[in-house]
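**Q** Need a 3D model of the following:
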Amino acid sequence: MAALGHSIRNSAIGLGLFAMITGGTIAVTQALTAHRIQQQVELAEARALFEIIPQSAHSNDLLADTLTLPAEPALGVQNPTTVWVARQNGAPAGLIVPMVAPDGYSGDIHLLVGIAPNGDILGVRITTHKETPGLGDKVELKKSDWVLDFNGHSLRSLPAEQWTVTKDGGEFDQFTGATITPRAVTHTVKRALEYTRRNQGLIQRTWQQTPAGEQV
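**A** Sure thing, here's the model as predicted:
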């Protein structure tokens, strides 16, 4: 019996050590992977910024020139949001607003919406999503040019009811076999326009300031 008890104790200790080592390895792997994933997200975001407002269209440091807008829960913006400010020789050139569509088919869809000083859309880019390959992922520019249909539109150019997909009576096409994803993106682009319009006073005051190093 003593030998059996000793064997059980040894097995328990061994299993405990194995669980600790395995758990520690998983935790370290997750931490390293999360860091790499975040780096990739940031790189994709930076590339998208310069696709929306290219270097030739601004003279300031777009990555450093930012403005924090307040939360607007009614517009689906739950926390203060940092937007990028573009200037061309001191004059306003545009804003890039990060938004999240919470109602994608497979979860959150992260996107950037570029908005000109007059309220027109300069461009929209999807930065991260988990939508279905071959269907919902067509919101990515590398998969289709659908996202370019937003360019030039504004809250002036379309009535509120048209800011949805054609299946719902709106302006923007859905994809064959996929409606939820483009609908979610379209609604979120509209919210970005409404969000900046609601904060136009703060935006205008920021544009009137000249950050250090900016040309005038």
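
**Q** contacts and neighbour counts: CA atoms only from here.
**A** Fine.

**Q** Now do residue 201 against residue 208, distance only.
**A** Plainly put, residue 201 is 11 Å away from residue 208 if you go by C-alpha to C-alpha, to the nearest Å.

**Q** this one as well, want them side by side:
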Amino acid sequence: MNKLPSIRPPIEALWYQGASLGAIALTASAALAFAHQATGPAIAEAAARDTAASLSQVLPQGFADNNLLADAIDLPVDGASPLKVYRARRADTVQGVVFAVEAKGYGGTIQIMMGVDREGRVLGARVTRHTETPGLGDKIEIAKNPWIGDFAGKSLGSPPVARWAVKKDGGDFDQFAGATITPRAVVKAVRGGLELFANHRSAMLGEDKPTVAQQKELAP
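**A** All right, here's what the predicted structure looks like:
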């Protein structure tokens, strides 16, 4: 009986195929690394521009004269991830802060940037990301409805905390026809942001540490 011819590739072929695959993998890795290095700064710059734009929208014009992006702290909050807090200064004095809050809406998480002055009043609030229903829940966007502008000037005492709710729940804030869950979530998030500021006011404003003058007075 004739033997069937062997179909096993020679050792040289196996070595060549392995080397080729290794070279392809290295080339692909190098290309990805180069692309990351090339696009990384551009992506970071674009992200910084977006953040700066969000910060400017929640502060009155001329409220601060410093670069908020360069004047930020990471605030530990009850075991959660540190909260990025941007300090708005004028003449070297912190006049207010800006930070992000979020709440669960109808379509998912709603992210909001809000500014708060030294007295705990809302300077402004803007939704930066959401997945709410177009034509209904998306009225939380300032470009589509002025509703979110009503938070400016509000505080935990005005209105009273008990009335920080939509009118359907006995509060002072309007809801949207056919979409109550979305504005309810935003009101809850902004109220939570004011409570957060009240609980961490000294740290946010940088008043939890003695000033240079105070340090000199305390020095022996």
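
**Q** residue boundaries of the helices in structure 1?
**A** 2-52, 180-198, 200-208 (DSSP state H).

**Q** mind giving me TSV with the ones you listed and columns for mean neighbour count and distance to residue 141 of structure 1?
**A** Shown next, in TSV, are the helices of structure 1 (neighbours: other C-alpha atoms under 10 Å; distance: least, C-alpha to C-alpha, whole Å):
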stretch	mean neighbour count	distance to residue 141 of structure 1
helix 2-52	13	10
helix 180-198	21	13
helix 200-208	14	28
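
**Q** chain center to the helix or strand hosting residue 15 of structure 2, what's the gap?
**A** Per DSSP states H and E, residue 15 of structure 2 falls inside helix 11-57. Helix 11-57 of structure 2 sits 26 Å away from the centroid of its parent chain (C-alpha atoms, centre = their mean, to the nearest Å).

**Q** what does stretch 173-181 of structure 2 give?
**A** 24 Å.

**Q** Over to stretch 125-139 of structure 1?
**A** 12 Å.

**Q** same deal with stretch 146-155 of structure 2?
**A** For stretch 146-155 of structure 2, the distance to the chain centre is 19 Å (C-alpha atoms, centre = their mean).

**Q** What are the buried residues along it?
**A** 147, 148, 149, 151, 152, 154, 155 (16 or more other C-alpha atoms under 10 Å).

**Q** that older thread, which one of the helices of structure 1 lies closest to residue 132 of structure 1?
**A** helix 180-198 (9.2 Å; C-alpha to C-alpha).

**Q** returning to that earlier point: which helices and strands sit right next to the helix holding residue 15 of structure 2?
**A** The contact analysis (3 or more C-alpha pairs under 8 Å, 6 or more residues apart in numbering; DSSP states H and E) places helix 11-57 of structure 2 against strand 109-117, strand 122-129.

**Q** how far apart are the last one and its match in structure 1?
**A** Read it as strand 122-129 of structure 2. Superposed on structure 1, strand 122-129 of structure 2 shows a mean distance to its aligned partners of 0.4 Å (mean C-alpha distance after the TM-score superposition for structure 1).

**Q** Residue 83 of structure 2: neighbour count?
**A** Residues lying near residue 83 of structure 2 (other C-alpha atoms under 10 Å) number 15.

**Q** Return the residues in contact with it.
**A** Shown in contact with residue 83 of structure 2 (C-alpha atoms under 8 Å, 6 or more residues apart in numbering): 73, 74, 75, 76, 77, 99, 100.

**Q** which residue lines up with it in structure 1?
**A** Using TM-score structural alignment, the equivalent of residue 83 of structure 2 in structure 1 is residue 81.

**Q** mind listing what residue 30 of structure 1 touches?
**A** Counting by C-alpha under 8 Å, 6+ apart, residue 30 of structure 1 has no contacts.

**Q** er, residue 113 of structure 1 I mean
**A** 96, 97, 98, 99, 121, 122, 123, 124, 125, 189, 192.

**Q** count of residues packed around residue 61 of structure 1?
**A** If you count neighbours by other C-alpha under 10 Å, residue 61 of structure 1 ends up with 17.

**Q** Aligned to it, what sits in structure 2?
**A** Checking TM-score structural alignment: residue 61 of structure 1 goes with residue 67.

**Q** what's the spacing between the nearest residue to residue 63 of structure 1 once chain neighbours are set aside and residue 117 of structure 1?
**A** Excluding the flanking residues, the one nearest residue 63 of structure 1 by C-alpha to C-alpha, 6 or more residues apart in numbering is residue 84, at 6.7 Å. For residue 84 of structure 1, the distance to residue 117 of structure 1 equals 13 Å [C-alpha to C-alpha].

**Q** list residues touching both of these two?
**A** Common neighbours of residue 84 of structure 1 and residue 117 (C-alpha under 8 Å, 6+ apart) are residue 95.

**Q** if we can go back for a sec, between the helices and strands packed on helix 11-57 of structure 2, which gets nearest to residue 181 of structure 2?
**A** Using C-alpha to C-alpha, the nearest of those to residue 181 of structure 2 is strand 109-117, at 11.3 Å.

**Q** All good on my end, thank you.
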